[in-house]
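Trainee: sequence isn't available, so here's the structure alone:
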């Protein structure tokens, strides 16, 4: 007799599910999932703990402290030499701009010899004014000299004849004196005529508009055919020697820190070129409205430097010895700027400070700190004066 023996894959022994039982597989999967979740939670807790402490050294509790005492990061900034820099803006201009106009009596412009951007030498003719009438006047003056010279020659001849006759008694001494005076007057008229001719020629020479010194022509405000006179204003403007300057507008405090002779870097708007300049003069007055003064910075000629253009400048100022702190350590309220320091008893103390120069490395503290204090580096806004904390020192950069 054949019996089919059906072997069940699931056999329970002592309450343990054997392998092959679906319920056993489900139980094992559930346990793996649970352990995975527990592992994730543990790792997350460790990461959160690291983020909170940021790798800071664990500080043991001091006497009277408990686990609720807040921990703050502090730094002793010390004091170092800080090279000051001043950034400002200003307008480019000719260092010595020479306005050129009509010197003589004026007239109709015949020709103009230069254009803006041309270099000229001292005495070079810039424009010529018609002098046809003045030339005729000069010719007339030359003729007057000849007339006066002829009268002087005649007066001298009469005097010579009279001197020969006076010895014979035909002419009195009074006649001699009269003839001598006539001769002297005629000679004087010759000198007057010559002076008038020289004046006329000098006036004619002034009809040419010339450059008073060598330099670069900046503007031209005259055209051929134009009638000009001494009241016509500036016809040409010339930068003497082509020298330029930047009129930098600087606050009155910073202006006092700039020394004559200090150098700076000028960057004209619209270009990335930089030019070295030197402060040669500081304004003796301060604008009452803007509270700014002008530092005049000399520049050598370059085509990229155009008078009237806008430019920025960075120049070195006086170096100072002071502590320097990051911006996160500085706070302010209606009483001014201040920092929190931690005293010997680990209490938070407010310290009012006066700020100095600001740079990429931090903010200089002009007064209020010696540099050896423990200054709260960050999160000072969450502290109150007199609060007890646990300071963690961070090395000053």
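Mentor: Noted; the coordinates are in hand. Remember, predicted model here, so these are calculated numbers, not experimental data. Numbering: from 1, shown residues only.
Trainee: from now on I want contacts and neighbour counts done on CA atoms only, so please keep to that.
Mentor: Noted.
Trainee: stretch 254-265: end-to-end distance?
Mentor: End-to-end distance of stretch 254-265: 17 Å, with C-alpha to C-alpha, to the nearest Å as the criterion.
Trainee: give me the contact list for it.
Mentor: Residues outside stretch 254-265 that contact it (C-alpha atoms under 8 Å, 6 or more residues apart in numbering): 86, 274-282, 293-295, 313-318.
Trainee: now with 10 Å?
Mentor: 84-88, 248-250, 273-283, 286, 292-298, 312-319, 357 (C-alpha atoms under 10 Å, 6 or more residues apart in numbering).
Trainee: buried only: go through the residues you listed for me.
Mentor: Listed as buried from these are 84-86, 88, 248-250, 275-279, 282, 292-298, 312-317, 357; burial here means 16 or more other C-alpha atoms under 10 Å.
Trainee: among these, name the ones in strands.
Mentor: Residues of the buried ones among the contacts of stretch 254-265 located in strands (DSSP state E): 85-86, 88, 248-250, 275-279, 282, 292-298, 312-316, 357.
Trainee: which ones are touching the spatially most central residue of the chain?
Mentor: Against the mean C-alpha coordinate of the chain, by C-alpha atoms, centre = their mean, the closest residue is residue 313 at 3.4 Å. Taking C-alpha under 10 Å, 6+ apart, we find residue 313 in contact with 86-90, 246-249, 263-268, 274-277, 297.
Trainee: hold the first one in mind and look at this next one:
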């Protein structure tokens, strides 16, 4: 009796475990099948009446000069820092003048010796000229004295030139501003030994301000000197000034493969500051097609596509598109979508082709499609 009761209990327990397993597995399958639709923001493509390519740049001075000493030596004093406004002729830095002053004194001593030799040679010349007049010395002896006096004069002239050079060298121990401007960069510090011609400061001259930016290779043929553009400072969004491309480099940078360009800005004085970030807007040709937000684009293997909602099945389909030049926040679509398509405006990287979605507009209201309306 007891053994048969135990066997019956074990059979009942195994039956209960098997039934529980079947129920759990069935629930798991139902959860996998019934995936909740993902809410997505959708918009209709809009007419692309005008687009503009935007480039990031920074404000520069038209004239930026590296300042350096004309002689080498130890930098003993630096009088200005980055951002300081300086005047033409102002002393910016000083080298140790000891060796240069010693060279100037040596040149002055050589000049004194040459002048003394010149005085002696001229005195001898005068005496021999008198003796030659009395026919007490030969003509050749007088000619030799004349030549000696001329040579002594040449030595004096050379010594005077050496003194002038030495004085200039001593004066070069002071680095002065070449014109009014702002110190844009500093490349040396007090105590450092610098060579002749080594850059110590970069001076941004007062006057015209420009925006320097880089043009990618794909746009190089569309950017020309003299072309009209618009410039917007990052610190003043929405406020744009007219500008004109002054120059563009004929060769690409070997590292970035971009072409350096400069824009002259018609901005009021003080409106933009050196080093400030700015955008350069290059207008493109008027387009009759459609445009979508840049965030709607999906890029894979160099090809562009967008997610379009299928109104019949409430699923998304990845549709290839042909695009034009990028604007500030939109891109023209030259093919692949229609004006009445619902395009996923953002978050496409979280979707997959064929996924169930719940389309909503910018006010978070469900989008009512014509199919859904007729079904009701």
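Mentor: That came through fine. Note that the structure is a prediction, hence the values are computed from the model and not measured.
Trainee: just to revisit the earlier point, quick check: closest non-adjacent residue to the residue nearest to the centre of the first structure.
Mentor: Spatial nearest neighbour of residue 313 of the first structure, chain neighbours left out: residue 266 (4.5 Å); criterion: C-alpha to C-alpha, 6 or more residues apart in numbering.
Trainee: now do the contacts for the one you found.
Mentor: Neighbour list for residue 266 of the first structure: 88-90, 92, 245-246, 248, 272-277, 297, 299, 305, 311-315 [criterion: C-alpha under 10 Å, 6+ apart].
Trainee: cutoff 8 Å now
Mentor: Residue 266 of the first structure neighbours (C-alpha under 8 Å, 6+ apart): 274-277, 311-314.
Trainee: which position in the second structure aligns with it?
Mentor: Matched across to the second structure, residue 266 of the first structure falls on residue 232, judged by TM-score structural alignment.
Trainee: and that match, what helix or strand is that in?
Mentor: strand 228-233 (DSSP states H and E).
Trainee: mean per-residue distance, the helix ranked longest in the second structure versus the first structure.
Mentor: Across the second structure, the helix with the greatest residue count (assigned by DSSP state H) is helix 98-133. Taken over the aligned residues, the distance from helix 98-133 of the second structure to the first structure averages 2.3 Å (mean C-alpha distance after the TM-score superposition for the first structure).
Trainee: that helix packs against which elements?
Mentor: helix 139-171 (3 or more C-alpha pairs under 8 Å, 6 or more residues apart in numbering; DSSP states H and E).
Trainee: tell me the residues of the first structure aligned with the helix it packs on.
Mentor: Residues 173-205 of the first structure are where helix 139-171 of the second structure lands when matched by TM-score structural alignment.
Trainee: ok, which stretches of the stretch 201-350 of the second structure are strands?
Mentor: For the stretch 201-350 of the second structure, the strands defined by DSSP state E, counting those that start in this stretch cover 209-216, 228-233, 240-248, 258-265, 277-283, 290-293, 298-300, 303-310, 315-320, 322-323, 330-335, 343-344.
Trainee: make JSON lines out of those and add distance to residue 100 of the second structure.
Mentor: Formatted as JSON lines, those follow (distance: least, C-alpha to C-alpha, whole Å):
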{"stretch": "strand 209-216", "distance to residue 100 of the second structure": "39"}
{"stretch": "strand 228-233", "distance to residue 100 of the second structure": "48"}
{"stretch": "strand 240-248", "distance to residue 100 of the second structure": "43"}
{"stretch": "strand 258-265", "distance to residue 100 of the second structure": "42"}
{"stretch": "strand 277-283", "distance to residue 100 of the second structure": "44"}
{"stretch": "strand 290-293", "distance to residue 100 of the second structure": "67"}
{"stretch": "strand 298-300", "distance to residue 100 of the second structure": "65"}
{"stretch": "strand 303-310", "distance to residue 100 of the second structure": "67"}
{"stretch": "strand 315-320", "distance to residue 100 of the second structure": "73"}
{"stretch": "strand 322-323", "distance to residue 100 of the second structure": "67"}
{"stretch": "strand 330-335", "distance to residue 100 of the second structure": "64"}
{"stretch": "strand 343-344", "distance to residue 100 of the second structure": "74"}
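Trainee: tell me which of those lies nearest to residue 113 of the second structure.
Mentor: The closest of these to residue 113 of the second structure is strand 209-216. By C-alpha to C-alpha, the value is 55.5 Å.
Trainee: how far off strand 277-283 does that closest one point, in degrees?
Mentor: Interaxial angle, strand 209-216 of the second structure versus strand 277-283 (axes from the mean of the first three to the mean of the last three C-alpha atoms, to 10 degrees): 60 degrees.
Trainee: rewinding a little: return the member of the contacts of residue 266 of the first structure nearest to residue 181 of the first structure.
Mentor: Comparing the contacts of residue 266 of the first structure against residue 181 of the first structure with C-alpha to C-alpha places residue 277 closest, at 69.7 Å.
Trainee: enumerate every residue touching the closest one.
Mentor: Residue 277 of the first structure neighbours (C-alpha under 8 Å, 6+ apart): 245, 263-266, 297-300.
Trainee: the residue nearest to the centre of the first structure -> the second structure?
Mentor: Match for residue 313 of the first structure (TM-score structural alignment): residue 279.
Trainee: equivalent analysis for residue 219 of the first structure, please.
Mentor: Under the alignment (TM-score structural alignment), residue 219 of the first structure maps onto residue 185 of the second structure.
Trainee: average offset of the strand or helix carrying that match relative to the first structure?
Mentor: Assigned by DSSP H and E, residue 185 of the second structure belongs to strand 181-186. Taken over the aligned residues, the distance from strand 181-186 of the second structure to the first structure averages 1.8 Å (mean C-alpha distance after the TM-score superposition for the first structure).
Trainee: other SSEs contacting that strand?
Mentor: Right, strand 181-186 of the second structure is packed against strand 85-86, strand 199-205 by 3+ C-alpha pairs under 8 Å, 6+ apart.
Trainee: so for residue 68 of the second structure, which of those strands sits nearest?
Mentor: Ranking these by their distance to residue 68 of the second structure (criterion: C-alpha to C-alpha) puts strand 199-205 first, at 4.6 Å.
Trainee: and residue 358 of the second structure, how far from residue 208 of the second structure?
Mentor: To residue 208 of the second structure, residue 358 of the second structure is 55 Å away according to C-alpha to C-alpha.
Trainee: how about the corresponding residue of the second structure for residue 89 of the first structure, what does it touch?
Mentor: By TM-score structural alignment, residue 89 of the first structure lines up with residue 56 in the second structure. Residue 56 of the second structure sits next to 213-214, 277-280 when contact means C-alpha under 8 Å, 6+ apart.
Trainee: if we go to 6 Å?
Mentor: By C-alpha atoms under 6 Å, 6 or more residues apart in numbering, residue 56 of the second structure lies in contact with residue 279.
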